[in-house]
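S.K.: starting from these lines, generate the structure:
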Amino acid sequence: MLSTVTSLHLPPLNHTDSHTHRPNSQNLTTHLLHNFSSPLELKQLHAHLIKTNTPLTSLPLTRIAFVCSLNPSFSYAQKIFKHLENPEILAWNSCLKAFAEGKDPIDAVMLFYQLQSFHVLPDSFTLSFVLKACTRLLDVSNGRVLHGYVEKLGFQSNLFLMNMILNLYALCGEVRDARLLFDKMSHRDVVTWNIMMTQLVKRGDIKEAYDLFSRMPKRSVRSWTLMISGFVQCGKPKEAISLFLEMEEAGVRPNEVTVVAVLAACADLGDLGLGRRIHEYSNQSGFSRNARISNTLIEMYVKCGCLEDASTVFDGMKERTVVSWSAMIAGLAMHGQAEEALRLFSRMIQTGMDPNDVTFVGLLHACSHIGFVAQGREFFTSMTNDYGIVPRIEHYGCMVDLLSRAGLLQEAYEFITNMPIKPNSIVWGALLGGCKVHRNIELAEEATKHLSELDPLNDGYYVVLSNIYAEAQRWEDTARVRKLMRDRGVKKTPGWSSITVDGVIHEFVAGDEVHPQAQEIFQMWEKLVVKMKLKGYVPNTSVVLLDMEEDQKEKFLYRHSEKLALVFGLMNTGPGTPIRIMKNLRVCEDCHAAFKLISAIVNREIVVRDRNRFHCFKDGSCSCRDYW
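M.R.: Below is the predicted model of the structure:
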């Protein structure tokens, strides 16, 4: 047995003391049992156990299986197992589990086929471990083979195995097979329904997912959260919040993932009341240390126009991620606080936190919204030179927006033509927006030519070009663009504004006369106009680009949706209460001028979130500094 000792690199036995001979022999055996790593060493150990009359039950079965699993000694391991009382499959299952969870799950699949060639009958655990390996590998081909074994061996009633197969089909994009299996399953639990719903949500089939959800006999918190998140992801925040309120009525406590989803819905809708309530619930539930929740809270408060609350959450975070810093920088940029955004970036760098590509989107937006052209150029260069970040299309769009807003339209156009990646509709749209501000018809036409190819059904670009022509009193061209829209089936997106009062969201469209308080709103607006004109207000009818009489233009102007929402808010909230309005389109010049005056007249803060940014009106001025 000297060869055994030499092969395993053991120190020689000490025979000088006969009293220590047995302990040393036992130590040798113990060492051999736990240190063999090849079939040859296993055979040497086997011989040693026979010679020392040590029972074979002391052999570590899992290690035998592991050492012999993928080599010609497989049959030798089988012979050892047959001398033991325990079923052979137990040892192989341990090895399969280790392979399935290890760095090379394909080994579990290979071992499974080797077991079959040696006629080792698999049990439910065998199949579950190999299915786990297939799931990690997204190996639907071998998954189908295992499905066949499940059917052949009569494991169809094993819900755990059936759920694993269902999940594998769904993850591999075989949704039709997954749905067929789902429909044929004789037994389903909440996990079964959740698996199917998860994949439908991922595919954007929210209608089918909700149909399943509505038919579930029993729902877990994961079920509710899946649907709430699904509605948020597909742009249906109203449905998400409605479902959350239903979840509360059902007595299901939200978890941390639910909280993130609902806060995201509140951010999209601007539902500050519910957002604050979720924030309070999060603190009471001990979720305050969850960085993802804190980051979503920052975004929610930012999008609801509560920058101070966002800062409070940010300042209270014990550990901030790059997402935290980026969200706060973007929030400051959206609210026109560019200088503060740049100072926060300096703080971020001083802490040793490296920025990412999203950070620079926020910084470039900050520069764009206030006209910091030089700083914007520096950031665009720095992101690559200093941080190795390759600019994405969003960064190029920000640069075009920055240059276009500043009136550097030719430079913006040349920047687009020299881009290393193909410009998209956002990039050309930024140039078109600058052309409207600076009344450059030639470049506007060039931008629109590209936009009509890239995004032919987007009404906004046609409307902007039409307005540019109208401002230049080129009415024939205006009519031509409108006709082109009709011919292509492009419909103008109606403008709407919303305001939340006492937890209820009220929506207004331009010229809205169906609201229950419509007449009172019109009467109060007329009173406000009188006070505004005393302070120098002159209706800017030039923004009404329609061929009508001047008095008709004024009436049309006074019925803009954001004006109606503002007056409704003044009528239905207490003195000093901030007014928060969400608008789907860009605020017009007249509304902007009117809101500045009204903020001073009624001594209220008015926050308007339009398609591009926030306008915070207070004491007769706006946070955008009229650069928008």
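S.K.: drop to CA atoms for contacts and neighbour counts, all remaining ones
M.R.: Noted.
S.K.: Asp455: neighbour count?
M.R.: By other Cα atoms under 10 Å, the residues close to Asp455 number 14.
S.K.: ditto for Thr192
M.R.: 19.
S.K.: before we move on, what about Gly275?
M.R.: 22.
S.K.: please look at it and Ala261 and confirm they touch.
M.R.: No - taking contacts as Cα atoms under 8 Å, Gly275 lies outside contact range of Ala261: 11.0 Å.
S.K.: so how far is Lys618 from Phe508?
M.R.: 23 Å (Cα to Cα, to the nearest Å).
S.K.: likewise for Tyr169?
M.R.: Tyr169 is 57 Å from Lys618, where distance means Cα to Cα.
S.K.: now the second one, please; I'll put the structures next to each other:
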Amino acid sequence: MNRLSRHFTTSASSRALVLPCLLPNHSSGLFPNKILTLDPNQSLVQSFTRLSLHGPLSDAMAALETIDSRCLHAADPIDYLHLIKLCLSAGAADAGRRIHRHLTSAGYLPVLFLSNSLLGMYVRFGLIGDARQLFGDLPHRNVVSWTTMISAFIDIELGREALEFFVWMQRDGIRPNMFTFSSILRTCDTLKAVWAMHCCVIKHGLDSDDFVRSSLIDAHFRCGDSESGHLVFNEIITGDLVVWNSVIGGFAQTGNGHEALKLFRQMKRAGFLAKQATLTSALRACTGMVFLEMGQQVHGHLLKYKPDLILNNALLDMYCKCGSLEEAEVNFERMPEKDVISWSTMISGLAQNGRSLEALRLFDLMKAEGAKPNYITMVGILFACSHAGLVEDGWYYFRSMNQLFDIEPGSEHYGCMVDLLGRAGKLAEAVKFIHEMEFKPDAIIWRTLLGACRVHKNVSLAAYAAQEILKLEPGDEGTCILLSNIYADAKQWSYVEQMRKMMRDRGIRKEPGRSWMDVGKETHVFIAGDFSHAQMEGIGRELERLISKISNMGYVPDTEFVLHDLGREQKEESIRYHGEKMAIAFGMMNSTSGKPIRIMKNLRICGDCHAFAKLVSRTEGKLIVIRDPVRFHHFQDGACSCGDYW
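M.R.: Sure thing, here's the model as predicted:
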């Protein structure tokens, strides 16, 4: 036993040693009036060791103050490491600063692992100024010191500073390690930067490290180079789960759901057990593809875990965006925890599936349960009002955003209001609203008005809206096509011909209407007037059967939606083979009993196909779900969830 230990040792029979916490002025606010009671069987230093490891923090800091006041320096440096961790656990930044002062005065800071621990502590507390000052004072730095600072800069979006430190560390003779590269790759926002860093990785011999490869894959995908990201993945001989997560997540986030799910299946065949991050990416892939059956299979994997909030939200989003509201509602009710994303997802899901009033009721419940709406929540609410024709409600929610929820309306909210007014036929009010907006309307706002002009056949206003769009986006093909269709709706064939000539001269081709559906593992695509499908003969017969059946209920083809100057018989023949009609007929031929027909479309459903789907759902007793680019239509028992307001 050394002299210092003997000096503070008491016998077992002695009373507990009580020492006042002698706090200097600069730390008197940390734990005021704290009295430290020591174990009579331990010295002060031994008690400090125990308290630093197990806490409580207040007692450990009191022991530190006593040690400091008596000018004792016998504590093991590891004790301070434990004490710093205790500060982090308690979120006690001031206590951390006090430890820093003690270590400086006691001469411990040349011990590099303590300096690095303090650096990490300051970074965790967001005290970048303190961290930078400490870093500058260090007589020696290692790769941990540099990497800590680089990561700190990246976390607060100071990419330039991070890159400067990355260069300086190498000039200082410090080689970056796997953690350095995984951090610095997050700053790369161009392909040129990614490839430069990729070369640097190879130069330092870390290109075979799975951790670095995972970061490289993320960087390539983030910059839109999915091919290179996949190539990096394919070069791995024995990748771990982190790498699989990166490549699956990369494809899911860049909209290549097919490849993401293909890799997800490969990963399972390779013997890897899908974790929550992988399952979240797989669900996002299913959401992007509107692939409900695969989403349900991924849901089956979730049952092996206790899903976290992120995974539950991804599952909820998948069911909403795949048009399966029943399953979405069940999962929403079962969620043990809900955040604003959960509520917003469910509200938007209800609105997009034609259940706007339920969306508004859920919003009231959300507020009653204390959840605060955000920017996205209000987009969903205004969308619900727009697609249900609730003009007064829409105005109320729009005006209350700032007053009640401190949310500044953005372009999406203004767009919803233009859509709300336009759908309701209040075109003059919509134009006035656009002109009085607090910022310059973008092409999306004018495009929304143009769509409303088509619905309400306002040709002159349509021409004005199209003109405004083309000022902002001179090469916009969709505007030319839509304006041509509006002229065709109005039977202004001379203007139609002028528009079509201009489109031919510019090489603009109208995007054909496509409808597609998944049967088994195969996707079947139907294009208006295209008879190339392998089962076309059977589809034609089924279509004839359905049309004959609904004609007995009063169905007459609505040729108003044929945008060509043709005779009535030609128009009826043209409209008979619209993609969604062929898809419905194919679905009737191939779907199992009790299972809905689910169809996706790239364009807005026309009125004739809408009427056709309603009547078929009634005569065949079949639920038909059609998703267009904006919303879902659920046809059942002769009615549509949109209430014929779309």
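S.K.: now do the helices in the stretch 1-150 of the first structure.
M.R.: 2-7, 21-35, 39-51, 61-68, 74-82, 88-101, 106-117, 124-137, 140-152 (DSSP state H, counting those that start in this stretch).
S.K.: so which of these comes closest to Arg377 of the first structure?
M.R.: Closest approach to Arg377 of the first structure among these (Cα to Cα): helix 124-137, 44.6 Å.
S.K.: tell me the angle of that closest one relative to helix 106-117?
M.R.: If you take axes from the mean of the first three to the mean of the last three Cα atoms, to 10 degrees, helix 124-137 of the first structure sits at 140 degrees to helix 106-117.
S.K.: run the chain-centre distance for helix 124-137 of the first structure.
M.R.: Distance, stretch centre to chain centre, for helix 124-137 of the first structure: 30 Å (Cα atoms, centre = their mean, to the nearest Å).
S.K.: stretch 24-35 of the first structure too?
M.R.: The answer for stretch 24-35 of the first structure is 55 Å, by Cα atoms, centre = their mean.
S.K.: list the buried residues in it.
M.R.: 28-29, 32-33 (16 or more other Cα atoms under 10 Å).
S.K.: could those go into JSON lines alongside distance to Ile416 of the first structure?
M.R.: Formatted as JSON lines, those follow (distance: Cα to Cα, whole Å):
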{"residue": "Leu28", "distance to Ile416 of the first structure": "75"}
{"residue": "Thr29", "distance to Ile416 of the first structure": "75"}
{"residue": "Leu32", "distance to Ile416 of the first structure": "71"}
{"residue": "Leu33", "distance to Ile416 of the first structure": "70"}
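S.K.: which one's more surrounded, Tyr169 and Lys618 of the first structure?
M.R.: Taking neighbours as other Cα under 10 Å, Tyr169 of the first structure and Lys618 compare with Tyr169 leading, 26 against 20.
S.K.: contact partners for the more buried one?
M.R.: Tyr169 of the first structure makes contact with 140, 175, 177-178 under the criterion Cα atoms under 8 Å, 6 or more residues apart in numbering.
S.K.: ranking by neighbours, what's the top pick from those residues?
M.R.: Ala178 (23 neighbours).
S.K.: can you pull the contacts of Ser542 of the first structure?
M.R.: By Cα under 8 Å, 6+ apart, Ser542 of the first structure lies in contact with Glu471.
S.K.: and for Met401 of the second structure?
M.R.: Neighbouring residues of Met401 of the second structure by Cα under 8 Å, 6+ apart: 378, 407-409.
S.K.: farthest pair within those?
M.R.: Spatially, the most separated pair among those is Met378 and Glu408, at 10.4 Å (Cα to Cα).
S.K.: more crowded one of those two?
M.R.: Neighbour count, other Cα under 10 Å: between Met378 of the second structure and Glu408, Met378 has more, with 24 against 12.
S.K.: can you give me the helices in the stretch 201-350 of the first structure?
M.R.: Going by DSSP H, counting those that start in this stretch, the stretch 201-350 of the first structure shows helices at 206-215, 221-233, 237-249, 256-269, 272-284, 291-303, 307-316, 322-334, 338-350.
S.K.: and those helices: which comes nearest Phe66 of the first structure?
M.R.: Among these, helix 221-233 sits nearest to Phe66 of the first structure (Cα to Cα), with 37.4 Å.
S.K.: what does that closest one correspond to over in the second structure?
M.R.: Aligned by TM-score structural alignment, helix 221-233 of the first structure falls on residues 241-253 of the second structure.
S.K.: now stretch 572-584 of the first structure
M.R.: Mapping stretch 572-584 of the first structure onto the second structure (TM-score structural alignment) gives residues 590-602.
S.K.: run the chain-centre distance for that stretch.
M.R.: Taking the mean of its C-alpha atoms, stretch 590-602 of the second structure sits 28 Å from the chain's own mean (Cα atoms, centre = their mean).
S.K.: could you do stretch 546-566 of the first structure as well?
M.R.: With Cα atoms, centre = their mean, you get 39 Å for stretch 546-566 of the first structure.
S.K.: check stretch 534-541 of the second structure too.
M.R.: Centroid separation for stretch 534-541 of the second structure versus its chain: 41 Å, with Cα atoms, centre = their mean.
S.K.: list the buried residues in that stretch.
M.R.: If you call a residue buried by 16+ other Cα under 10 Å, then stretch 534-541 of the second structure has these buried ones: 539-540.
S.K.: quick one, which of the helices of the stretch 201-350 of the first structure is nearest to Glu88 of the first structure?
M.R.: Proximity to Glu88 of the first structure (Cα to Cα) singles out helix 221-233 among the helices of the stretch 201-350 of the first structure, at 38.9 Å.
S.K.: list the buried residues in that closest one.
M.R.: 222-233.
S.K.: equivalent analysis for stretch 123-142 of the second structure, please.
M.R.: Using 16+ other Cα under 10 Å as the test for burial, stretch 123-142 of the second structure gives 123, 128, 130-131, 134-135, 141-142.
S.K.: so which of these comes closest to Phe272 of the second structure?
M.R.: Closest approach between these and Phe272 of the second structure, by Cα to Cα: Val123, at 34.5 Å.
S.K.: what about the residue lying closest to that closest one once chain neighbours are set aside, how many residues nearby?
M.R.: Leaving out its chain neighbours, the residue that sits closest to Val123 of the second structure by Cα to Cα, 6 or more residues apart in numbering is Ala152, at 6.0 Å. Here the count is done by other Cα under 10 Å, and Ala152 of the second structure has 26 residues near it.
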